[in-house]
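[1] Here is a sequence with its predicted model. Questions after.
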Amino acid sequence: MSGLSKGIRKAEVALKWDPSPAGQPPTDLDIVAATYAVDDPHGPPAYVVHFDSRSPDGTIYLNRDSQDGRGFGWDEIMTLELDRLSERYARVVVGVVIQQGAGHRTFVNVLGPGLRIREGYTVLAEDDFGGVLGATAAAVAEFARDESGTWAFRPGLHGFDGDPETFTRVMGSVHRS
């Protein structure tokens, strides 16, 4: 990255999946994002944004939410306005969780899943969760601020097996770069 680079300013995380077959309970995936403070970038999250919340300053929010994968195209979309995020935060980790209301489900049970992370029209990463088929959740991206205040994207898919609530507490430590 050159000295003139502005880094990642605004990112979009999009998730899609196919509805469950007739007679089966719906599959519900959720995008979650956790912010981490400068003074403890790998500790507990300062706050978590999920399906019924947004960041306190409005910089991280869910544009679209699906409980069954019956959307047109991308079923869930979360926007991260990193260039507006307070300097108190050093990292934002984004994850995907499978709601477990219908029993234990892993990514192998999700039909046609897809993930896309982009900035503007530039696709930063795409995935189908094939590398974490036995997981109930996955950390899918990390955005980290460097010493100059510029945000960088760190791709990677890291699976987790457990309940969604536990995942949101530990998702920033599931994998450390």
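    Here it is on my side, so go on.
[2] Please make it C-alpha for all contacts and neighbour counts, starting now.
    Fine.
[3] Next, the distance between the ends of stretch 2-18.
    Start-to-end span of stretch 2-18 (C-alpha to C-alpha, to the nearest Å) is 41 Å.
[4] all helices of this protein, in order?
    Counting by DSSP state H, the chain has helices at residues 164-170.
[5] now the farthest one out in it, which residue is it?
    Taking C-alpha atoms, centre = their mean, the residue of the chain most remote from its mean C-alpha position is residue 23, at 29.2 Å.
[6] Check it against this one:
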Amino acid sequence: MAGLAKGYRKVEVKLSWDPAPVGAPNHDLDLIAATYTAAAPSGPPTYLVHFDSRSPDGTIILNRDSHDGRGFGADEVLTLDLYRVPETLTRVVIGVAIQQHAGRLAFGEVARPVVSLHEGYTVLARHELTTLPESTAATVAEFVRESGGRWLFTSEARGYDADPVEFGRVMGEG
């Protein structure tokens, strides 16, 4: 009966953090999704979805983008319509990177950075990024398509010391 299993279909990734202290530069965190094909499952991504972008086919969209962590609820929201992702793409890696505008800033210096993944009302995973205090970026989830088309999900927070541009290049390694 494994052929009847649907796997993951539509997932929301939510990122929130508290604003920087008064008088300090804004803390600007970003959700990033990297896509890969079966022929090139790691290394440079096929494409990235991040602030001011979406997937070419509209299956991965950043719905909300914050530059300072102010506001109610999630500061950034990324939606993955996995059931519509082209069959040529077989892996999607989700990460978080801190913009480094005013010097090096790590997760341990940001108040309450939390990323969570949801399918409907079900929480799939939740990571408090302060557990990676020296890191400036982190991968938090990976979706891999099985040969039958079903998406599998794993979630582990893995820290990087990279700015957002470098992180986008290396987040699919390993």
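    Cool, got the structure. Given the structure is predicted, the values throughout are model-derived calculations rather than measurements.
[7] on that earlier part again, structure 2: which residue goes with the residue farthest from the centre of structure 1?
    Counting by TM-score structural alignment, residue 23 of structure 1 lines up with residue 23 in structure 2.
[8] now stretch 81-96 of structure 1, how far from the chain's geometric center?
    12 Å (C-alpha atoms, centre = their mean, to the nearest Å).
[9] what's the first-to-last distance across it?
    Across stretch 81-96 of structure 1, first to last residue, C-alpha to C-alpha, it's 19 Å.
[10] Could you do stretch 56-71 of structure 1 as well?
    With C-alpha to C-alpha, one end of stretch 56-71 of structure 1 sits 27 Å from the other.
[11] Go ahead and name everything in contact with it.
    16-20, 26-30, 33, 49-51, 53-55, 75-82, 84-85 (C-alpha atoms under 8 Å, 6 or more residues apart in numbering).
[12] Ok, stretch 75-84 of structure 2 next?
    Against stretch 75-84 of structure 2 from outside (C-alpha under 8 Å, 6+ apart): 8-17, 30-31, 59-66, 69, 151.
[13] go on, stretch 151-166 of structure 1?
    6-9, 82-83, 97-100, 124-125, 129, 131-132, 134-146, 167, 174-175.
[14] Just those: which are in strands?
    Among these, DSSP state E puts 97-98, 124-125, 137-145 in strands.
[15] May I see these arranged in a markdown table, with neighbour count and distance to residue 41 of structure 1 as well?
    What follows is these, written out as a markdown table (neighbours: other C-alpha atoms under 10 Å; distance: C-alpha to C-alpha, whole Å):
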| residue | neighbour count | distance to residue 41 of structure 1 |
| --- | --- | --- |
| 97 | 27 | 22 |
| 98 | 23 | 25 |
| 124 | 17 | 23 |
| 125 | 17 | 23 |
| 137 | 31 | 21 |
| 138 | 25 | 19 |
| 139 | 27 | 16 |
| 140 | 27 | 17 |
| 141 | 23 | 15 |
| 142 | 24 | 12 |
| 143 | 21 | 11 |
| 144 | 22 | 9 |
| 145 | 19 | 10 |
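[16] Between which two of the residues you listed is the distance greatest?
    98 and 145 (28.3 Å; C-alpha to C-alpha).
[17] all strands for structure 2, in order.
    Using DSSP E, strands in structure 2 cover 10-16, 29-37, 47-49, 60-64, 76-81, 89-98, 114-119, 122-128, 137-145, 151-154, 158-160.
[18] what angle sits between the fifth one and strand 29-37?
    In terms of direction (axes from the mean of the first three to the mean of the last three C-alpha atoms, to 10 degrees), strand 76-81 of structure 2 departs from strand 29-37 by 20 degrees.
[19] Could you list the buried residues of strand 76-81 of structure 2?
    76, 77, 78, 79, 80 (16 or more other C-alpha atoms under 10 Å).
[20] after superposition, how close is it to structure 1?
    For strand 76-81 of structure 2, the mean deviation from structure 1 after alignment is 0.3 Å (mean C-alpha distance after the TM-score superposition for structure 1).
[21] how far is that strand from where the chain is centred?
    9 Å.
[22] now stretch 50-64 of structure 2
    Put simply, stretch 50-64 of structure 2 sits 12 Å off its chain's centre (C-alpha atoms, centre = their mean).
[23] so that stretch matches what in structure 1?
    Counting by TM-score structural alignment, stretch 50-64 of structure 2 corresponds to 50-64 in structure 1.
[24] Now do that stretch: distance from first to last residue.
    11 Å.
[25] How about it, which residues are buried there?
    So, applying 16+ other C-alpha under 10 Å, buried residues of stretch 50-64 of structure 1: 50, 51, 54, 55, 59, 60, 61, 62.
[26] Show me which pair in these is furthest apart.
    Longest span within those, C-alpha to C-alpha: 51 and 59, 14.8 Å.
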